[in-house]
Structure formats: C-alpha cells, structure tokens
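1. Kindly generate the corresponding structure for this input.
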Amino acid sequence: MHLEAITMKKAIALLVLLLLTAGAASTAQILDAKTSGAHLSPEAGREVTVVPVEGQPHTLSAHSVPVEGAFRPLARPLNIPVADTDVDEYHPTLAAGGGRYLVAYTHAPSMMERNIMFAMSTDGGSSFADVASFDIEGVQDHPTLSHWGGSTFYGSFETLTEQGIQYLLEVADVDDISTWGLVYWDWSSYEWTDIHDLHMACHNSQESWEYGVISAIASTTYGDYDITNGPHMFFASPETDGSGYISWHDYSGCIHSTAAMDKPRDRMWTAYDIYNDTMGSYDLFYWSRDFTDPLAEGASSAAFIRENYNLLNPSIAAHNDRVAILCQTEMVGNQDISCYYSPDGGESWEVSTVAASGEDELHPAVALSGEKLVCTFIRGGNLYYAESDDWGATWSEPEQLNDEEGTVLSEDRSAAATPVGAIWSDTRDGNSDVYYRAFPVAVLNVEAISGGFGVKATVSNTGTAPAEDVPWSITLEGTVFLNSQVSGTISSLPAGASADIGTGLILGIGRVDITVEAGGAFETASGLVLGPLVLGL
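-> Coordinates of the predicted model:
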C-alpha cells in the first residue's frame, strides 16, 4: 500500500454495494430449520451436517486516514523470553517470513495504559529485540499480525477508546521502520461500535495494497440494522488504494473470530462462534469469499455447523480447498478440543478429536506449517502442542511446551500458534511476560524469485526438523509456450539448508505472473518474458 497524504477531514465515500434479500424473519427460519437436523455424536471421522446461509452479505466502503508519527523506534536488546520487564505483557502474536519473526504484544502498566510493542528475531527465534512501539493516543490491545510476502507484513489491533475505528498497520520493509505506516477507517460515522477480536490473514496475489482479510466482531445500528456482536470481515478495495470495505451478515451473538487465507485458491476464510437462541448453545459460523473479485455476485458463501453443545473459540486454517476449524467443545461436561475439517472447500465436513482428557482443554490455535497442521491449547496452566499430517483427520499425542509447570496464562489470546512455533503469556516471574518456543517442524520459505534464462528460486528450511520429499512447482501465467508449469520434488532438505529450483529453458512473450510453491510455502512475482528471458523480477 502506498500511504500518500490523505486529507485529515476523513472524506469518506459511502457506497452500499450488496443487500441481502433475506430479512430477520428468514434468518430465524434458517436457524429453526437446523434445530430439526441431525445432532452430532462423539464418534471421530463422522460427517457433519451444515446449513448454508442464503443470499449475500452486506458491504460498505470508506477511505482510510493516515496516522502521522505513529511509531517510536526502540533499541533495548532482548534474548528469549521475548519480553520480560516488570510490567505485564499480554496477548502476543507472531508472524514469520523472509527470515524474520515479527512479534506484537500488549504492554500494560495498568488497565487504562495499554500500548502495542513490537519485537523481532533475525535468527530463527533464538533471540528477540524490541524494535518499535506505537506512539498514538488511546488504549490499544489484542494485536494481530500476518506475513504478506517478501519483507512485508500487515497487522491490526483493538482500540478500547475508539471503538468504531479499524486500524491497519503496514510494515512495507520489516528491517526499515521508516517504511512502517498506520492508517484507519472511521466506521463510527456509520454507527459502528465495539470492533474487537480482530484476526488478520494476508496474501500477495493481487494488487500491492490488497492485504488479505481481517475478521472481527462488531455492533451497529446502521440503516435498519440492530446487530450486537455480529460477524464482520474487512478487506481492501480491489480497485482503489486507500479504499476499504466492511462486510457483515445480519446476525448477533458472536464472541470470537478467526481468519485464514487459502492462497492456492485465492480465497478468504473467517469463522466465528455464535449464540443460537433456539438451541441455547454456541454454533460455528464459517464464511468464505473470493479474494480475486470479492465484490462479485456469488463471491461469498457462509454456513453454520451446529451441535447440541457449545462450540467455542474457533481457530481456522485453509489451503488448496482443505479447511480445518479447531474449537472448544463441551460434550461431556468439560472442555475438549475438536477439529472440524473439510477436504472440499466447505462442501462437506467431518470431525476429529485433538485432545479430550478429564481436564479442560482451552484456547486452541491452529496454523499451517508446510504440509501439516500444528496447534496449541492450554490445559492446567500448561501449553500443549499437537500436529496433524492428514489435515485434521488424526492428531499426534499432545506434548507440553512450557518448561515451568503451570505458569501459562489461561485466557483469550494468551497464546498463539504459528507455522514456526508458539508464543504465549507466562507468569513464572510473578507477572505476565512473553515467551517463545519453536515447534519441532521444518519451516520452508520460498526466497527471492529471480529471472534471466528461465525462472529460479531458492527454497530454505529455517525450522528445527528436516523436510523430506518436498513437492515444488513454478507456474507462469501469460503467453508462455514452453515450460509454463514445472514441478519436482526436493528429496531431503535438512534444517538450516536450502535448495535451488528452476524452470529451465522457457519461451514466451509479454507480461507474466509467477507463482512458486514448495511444501506449502508460497511466493509470487511479476515480470516480462522476451523469448527465453525473464526480466523485471
């Protein structure tokens, strides 16, 4: 995103683009229809019945406003733990890409003194250093970060003192704080308030300012709506830099949101826990949308997953039409962790058990790491890790991550799972600090894509385990006559090693869009093909 100066008078262009044909009465009929459907039994691997949401979501656009002087550089060195001052640090999040691990967390001297701090690791999580903090007024909390591509990251956060404001952080170059920018959209002008529980997921396949998707919970009395804690998503305009959209369904009663990008399919995914008045319990509400043309007719689809018990605290991952939603389930009087997984983009679902002991398992978080799913959850004040090699059908035996017994803070967003490791709030020193631990996984990265005679890229493994039989592909979209799509397998890639891949000779002419994928890692580039030469990368 180019953060050109925009007038501070918040000139917002209102455009209502889509209206649902179903009103409140039809929504109630959908909920009632599901009540008579089959309830799920405890067996793992069973098929799940869902009810689709008819019609399209509502959408509204506005222009962003830049925040000048939003960041203050810092220079205090840190080793692991990530943050261990005498002041409480809460709600950490981490995004990894380009050999950088970027962390955001809440620095909280008091309930009304909360600010977002940033730390970074350049050595695979072995050490962290504070790099910046926000220098803006108000109370901020619950940051979210995602890697967009290259050295670019995006993020957001809640603002407790400006509850109708949606912020967007752009880290154009994570190594150069002068390129960091902050903008906001003032949705309070349209009667929105209490925007909270934001989660970001990025993808760089479209225009440079199209960051991906942010899920959120929000309330509004805009127009004829009366929504309290309803499901929302934010995304950038595909046409205009600086213009963004808020989109919503006419439902209320959500507590948590979660977001993911299916990069190969260019699809945004969000999920929410939502109260069902008829059943007296919480359902899962999932919502997906086309990233290439999010405003097109039929671009969005949504549905409910319903049990005869609560489904809470969802966390979602998606890749190549495979989708997994982890959540807390109350089946036998205590909280377990279940995984609802779909192999076909949400057309059908099954369910498996991640963890089900006699104790409460809480606050699940899932991420895609290469070709496997990794997750964390909290039990008895400890943080546990499990993984799945078959996209949620089966899970490994959970392993404890924290080395001090019972010190993990157990509350919403006190821990996060990432492709590279877990980050959490820990109370071992008498207050809440931030700790990190790497997962025992291979972490694959597609590094700089280069041209010349054909297309070349480097695949690196920055994780702690070797990668075996890594599938890779390079796809060129454009007028390419020879080797427009090349694939292969890296037989073995030890931790810390890298391997070069390439198309070999190509022939073509004109603009070309390039996609490189290796074991779940994904990177794109654009250039110009002149015969066998690829230029401008």
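2. Could you use CA atoms for every contact and neighbour count after this?
-> Noted.
3. got the contact list for the nearest residue to residue 411 once chain neighbours are set aside?
-> Spatially, and ignoring its direct neighbours in sequence, residue 411 is nearest to residue 363 (7.3 Å; CA to CA, 6 or more residues apart in numbering). By CA atoms under 8 Å, 6 or more residues apart in numbering, residue 363 lies in contact with 313, 327, 328, 377, 378, 410, 411, 412, 413, 415.
4. now the other sequence, so there's something to compare against:
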Amino acid sequence: MKKIKAMFVGVLVIAMTLVPLNSLLAESFMENVHSAYTIERGEFHPHPVVCKVTEKIGAPKPVPPPLGTDSPIADSSDNEVSPSVALCSGENIIAAFALQPDVLTSGILFSYSTDMGSTWNLYERQIEDMYDTDPSVAYRGTGNSAVACWTLGEYEAGNVVYLMPDITDPETYGGSLWAWEDNYGFFNWHNFTIAGYYSDDYPEFWGMMSFIGDSDDENIHYFATECPWILTDGTKWYGEGYAVCDAFLWWNYSRTTSISIDQSTGRGYTVFDFFNSSVGTYSLGIINHPTERVWDDDSVWYWTNISGGFFASYAHPDVSVSSGSGYIVCETNENGNKDIICFHSTDGFNTTTKTFVANSPDDETDPSIVSYGNIAQCTFIKNGNIYETHTSDGGATWSEPLQINDQDGTVASGWHASQLTTGGNIIWTDTRNGNNDIYFDSLGVPAPVINIEEIKGGFGVKATVTNTGGGDAENVDWTITFSGPVFIGKEKGGTITIPAGGTATISSGLVFGIGPASVTVTVGGATKTASCFVLGPLVLGVK
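-> Okay, here's the model as predicted:
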C-alpha cells in the first residue's frame, strides 16, 4: 500500500520544549514506604503533538470458521497470535488477534460472540503484503460498542483507531490511520494497548491508547529511546480528523505498557516497566491523567515511580482501576525466580500497598487483571498453564490459584499471549494442535460484582443495581448523595442484598431543592455520579 502523505501540521503545539528531567525531579517526593520498594511521585503538564488523519479504514470481511467444542476462536493450520478480548453488553464479546500465514505476513482478525463465547463469528481485514500485529480491543462504555488499535508494520510511527459501534454488526466497523512519521522524527512505535471511554458531552472521544516508541526530532526537541506515549482523539482541541499524542521522554528503555480508565472518576492510568538507571533494574512508572480534559491548558497530570531496588526487577505490568480502587500486577524476580505481585491503591497510586499474588517455586509470568472496586480477578501463566486467582478485600489477600485450561502445558507465554476481561472471560494463545491457535474460556467471577446500571430522575432518584458476579451480595451498604441546592433528602442510605445474577432498585425518597446539582450513588465499592436539575421535589435531566 502506498503511503498517503499526511497534511503537515506545523507548530501547533503550545510548548514543544519538554520539562527538563532535573526540574521534574526537583518537584518530586520520595518515600521509603516499605523495606522492599520505594515510591517517587510528582506532577507535570502535557506537551501535545498533533497529526491530521492520513487514511480511512473500512469494515472487515466475513470468514466462516470451523469451530470445535473446546472453545477455540481460531484453530487453522496457520499461526494465530496476540489475542485481545472485551466484554460489551450482556453476553456480547469482541475478540481480536493476528493471523500469520508466514513469517513476512500478519493481519488483524476480529471475532464476536453473542452467547458468552459458545459460538464465534470471524471477520478479517486484508492481510496480503502487510504486517499488522498485536491488536488491543476494549469496551467503549456504552451499548455494544468497542474500540481497537494495533501495531502497523508498514509505518515506523503510525497508529490506527478502529471503532466498532455495534460489535454484532461488522459492517459498522471502521477507523482511521495516522502516519506521524510523515511530519515528525518518530519511529519504532509498537506494543499498543487501549482503554475505551464514552461521554455524551464529547462523543468523538473514543478513549486513550498507550504504546512504546522512539523519537529523534530536533524541531520539537523530542529525543527518546523506547519511551512510553499516550495518544487520543484531538477533535475537541484541534478539529475533526486530528489525533494528539505526548511522549514521556524521561522514561527511556521501557518495554511494555498498560492503560485503564476509571469510569467513575474520569481519570486514566498508564503503567509501564522502564529501566531505572539509578538502581540498575526495571521499575514501574505510573501516569495519572484526565480523560476528556486531557489536553486542556490547565490539565494536571501526576507521575509515580515504584522501584524494588537492585534485587527486584519488575516486568510486564497490567493495570485496572474501577470505582476508585486501582490494581497493578506485574512480574518480580525478588525471590530468585519469577513471581506475581500486586500494588493496590485507593488514591490514584499516590500511596500503594504491595502483596504477593503468586509466589511458588515455579516461575509465574504474564499477569492480567480486571477490577470491580474491592474485588479483582487476576490470571497468570505457570508451566504452560493459565491460572486464575481473585481478591475480595481490595488486594490484601488472594485465593488459591486454579488452573483454567483443560489440556495441560499448551498455553503460550510472553507479552500479549493472554488477556482477561470483565466477567471472568479469558483468551489465550494455545499450542495443543502443534501451532499457535486462539482459545477462550468464560470463568465468571467467583464473588459478588456490584454494578450501578442506571440513575433515573422523577420524584427523587432511583438507581438500578445489578450483581453480575458468582456470589450473593449480602447486606451491602449504599448511599445516594446530592451535591448542590438540595435542602431536604440530601443524603439517604441503607443496606441491600442482591443474589448472584440479580437486580435491585434503591431510591432517594423525597427530595426538595432548586437548581443544578449532581447525585452520587455508592453501593459497596461501586460508584456512579450523574448531573441533574432539581425543581422542588422533581429531579430532571439526569445524565
């Protein structure tokens, strides 16, 4: 495919000179919070770079796959690798992976299921003379919509945003490609991950992606080797068709990234493992950033470094943040082999607590995590098998790991070899047929998982609450709190019991006020906030 030259966007950046590393560290704070690790933290402001869309990407074509009974998504004679998966609404799941018929060719395939993975519908993009790989998919936060990205082998510094408004209708799939290398000295962009996001106030904003890349651009003073980047839609700031990115040039020699958005707070969290020259091993870097206001002039970002010192190198982090509770799992070698640890936090990783998730004498690698407030579920690979463990107390303790795969010793390891998504749905690369295939299993969540589905107005407000986990939620505390000119019924609370798979409704009862307000519903570890207008006993325009 011939590259289409992107429109040159000259100096559209507010300030291209990045904050020097020494001034950044001068504003930092160091704390030896535990004998086994050290935290540094501080704040900074982004310095965005923009690019006009280069090419539009169309919908994929259907492929009728022969499906077996042991949950294969793709088990052809070719190699299928780098799977990613996301649960949307109900039992609708979207998966993506790379098909590699030979060492020089790689293309992206999508497959969706409407029955929680029992059957799959496979679609492919054109793969001749291409080397696209390492796809990442994420639920966008509304309806059946999802978003995807992947590494573009044809471009040194290119990115794709692929929108799926309805994952069950592939004709609606489509996206855009940006060729940044046409305008800037960027190159070696790879290891993309994505987190979906939707807002009625900014419907073009699809979420955020993170990746690793290099830069050697004298014009904008971007010089870096293998540093982390963040990229988003730029419509709000620069107009339709623009994307915006920023590189974090002081974290050189990073390897992998992971990104998560807390839908309840609107904050995003990007995590990566970077070579920390001050200790001589790999440490974790964390960036806490806004979402819809990410590139505003007054936006404030926070950074945190977690170092285990010379004898503890951290690798392959994965992050999940929900209802204010954040979890980072990664590999560590502090016991002489590879174990899985978790850094958990309730304040945006300003402070963290470290616990071991798995630390047997064997190597445990490649962790993946999904959180539901105080509940989190983690998978990892050991001896060619994939295991699941979970916590119900915010990461303080973890259950005994249980093996997931049926055939022993056939799970491939390495970055992007497996992924866990919400609802206990797991996808992995499997070698049981003598080549690399993609397999799936739906585990469920062996604990209550509380979701606040909807907040409705009227006389007061009502909230619909569901328990999508595998355990009953008994005597869970709840509150409905108004912020604004509400004089009667400003807060109400109680306890509620919701069986596994059940639904319940909670109500504020009588309220009285006048003017714009917000209402926050908290049930257990789940929180949801909506804006509204209070007119006497009526609550109007809840959204």
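5. just to revisit the earlier point, would you say the residue nearest to residue 411 of the first structure is within a strand?
-> Yes: Residue 363 of the first structure: assigned to a strand according to DSSP: H, G, I helix; E, B strand; the rest coil.
6. picking that back up, quick one: which of the contacts of residue 363 of the first structure has the most company?
-> Ranked by neighbour count (other CA atoms under 10 Å), those have residue 327 at the top, with 30 neighbours.
7. That one touches residue 312, doesn't it?
-> Yes: assessed by CA atoms under 8 Å, residue 327 of the first structure is found in contact with residue 312 at 5.5 Å.
8. what's the longest strand in the first structure?
-> Longest strand in the first structure, counting residues (DSSP state E): strand 467-482.
9. what's the mean gap between that one and the aligned bit of the second structure?
-> In the superposition with the second structure, the average deviation recorded for strand 467-482 of the first structure is 6.1 Å (mean CA distance after the TM-score superposition for the first structure).
10. Excluding covalently adjacent residues, which one is nearest to residue 74 of the second structure?
-> Nearest one to residue 74 of the second structure, counting by CA to CA, 6+ apart, is residue 438 at 5.2 Å.
11. follow-up on the earlier one: buried set for the longest strand of the first structure?
-> Residues 467, 470, 472, 473, 474, 475, 476, 478, 480 are the ones in strand 467-482 of the first structure that count as buried (16 or more other CA atoms under 10 Å).
12. And stretch 254-269 of the first structure, by the same measure?
-> For stretch 254-269 of the first structure, by 16+ other CA under 10 Å, it's 254-269.
13. can you check stretch 239-256 of the first structure too?
-> For stretch 239-256 of the first structure, by 16+ other CA under 10 Å, it's 241-256.
14. Could you find the counterpart of residue 235 of the first structure in the second structure?
-> Using TM-score structural alignment as the criterion, residue 235 of the first structure maps onto residue 232 of the second structure.
15. Residue 291 of the first structure too?
-> Residue 291 of the first structure maps onto residue 291 in the second structure, by TM-score structural alignment.
16. picking that back up, I'd assumed residue 208 was in contact with the match of residue 235 of the first structure.
-> Yes: with contacts defined as CA under 8 Å, residue 232 of the second structure counts as touching residue 208 at a distance of 5.0 Å.
17. neighbour count winner among those two?
-> Regarding residue 232 of the second structure and residue 208, a neighbour count based on other CA under 10 Å identifies residue 208 as having more, with 26 against 23.
18. Excluding chain neighbours, what is closest to the counterpart of the more buried one in the first structure?
-> In the first structure, residue 208 of the second structure lines up with residue 213, judged by TM-score structural alignment. Spatial nearest neighbour of residue 213 of the first structure, excluding adjacent residues (CA to CA, 6+ apart): residue 235 at 5.0 Å.
19. contacting residues for the one you found?
-> Contacts of residue 235 of the first structure by CA under 8 Å, 6+ apart are 210, 211, 212, 213, 214, 244, 245, 246.
20. Quick one: average offset of the helix or strand the fourth one falls within versus the second structure, please.
-> Following DSSP states H and E, one finds residue 213 of the first structure within strand 212-220. For strand 212-220 of the first structure, the mean distance from the matching residues in the second structure following superposition reads 1.1 Å, by mean CA distance after the TM-score superposition for the first structure.
21. Excluding covalently adjacent residues, which one is nearest to the alignment partner in the first structure of residue 198 of the second structure?
-> Counting by TM-score structural alignment, residue 198 of the second structure lines up with residue 204 in the first structure. Excluding its sequence neighbours, the residue lying closest to residue 204 of the first structure (CA to CA, 6+ apart) is residue 148, at 5.7 Å.
22. that older thread, go through the contacts of residue 363 of the first structure and flag which are in strands.
-> Within these, residues falling in strands by DSSP E are 313, 327, 328, 377, 378, 415.
23. how about the helices of the stretch 401-537 of the first structure, start to end?
-> Using DSSP state H, counting those that start in this stretch, the stretch 401-537 of the first structure contains no helices.
24. which parts of stretch 44-63 of the second structure are buried?
-> 44-55, 59-60, 62.
25. how far out from the middle of the chain is that stretch?
-> In terms of CA atoms, centre = their mean, to the nearest Å, the centre of stretch 44-63 of the second structure is found 18 Å from the chain centre.
26. And it, end to end?
-> 47 Å (CA to CA, to the nearest Å).
27. tell me which element the residue sitting nearest the centre point of the first structure is part of?
-> Taking CA atoms, centre = their mean, the centroid of the first structure lies closest to residue 201, which sits 3.2 Å from it. Taking DSSP H and E as the criterion, residue 201 of the first structure maps to strand 192-202.
28. how close does that strand sit to the second structure?
-> Mean deviation for strand 192-202 of the first structure: 1.4 Å (mean CA distance after the TM-score superposition for the first structure).
29. quick one: that strand to strand 212-220, angle?
-> 170 degrees (axes from the mean of the first three to the mean of the last three CA atoms, to 10 degrees).
30. which residues sit against strand 192-202 of the first structure?
-> Applying CA under 8 Å, 6+ apart, the contact partners of strand 192-202 of the first structure are 142-148, 154-158, 163-166, 187, 211-222, 229, 256-261.
31. Show me the strands in the stretch 301-450 of the second structure, by range?
-> When secondary structure is read from DSSP state E, counting those that start in this stretch, the stretch 301-450 of the second structure shows strands at 301-307, 314-322, 325-332, 339-345, 353-358, 365-372, 375-382, 385-391, 402-403, 418-421, 425-430, 437-442, 450-456.
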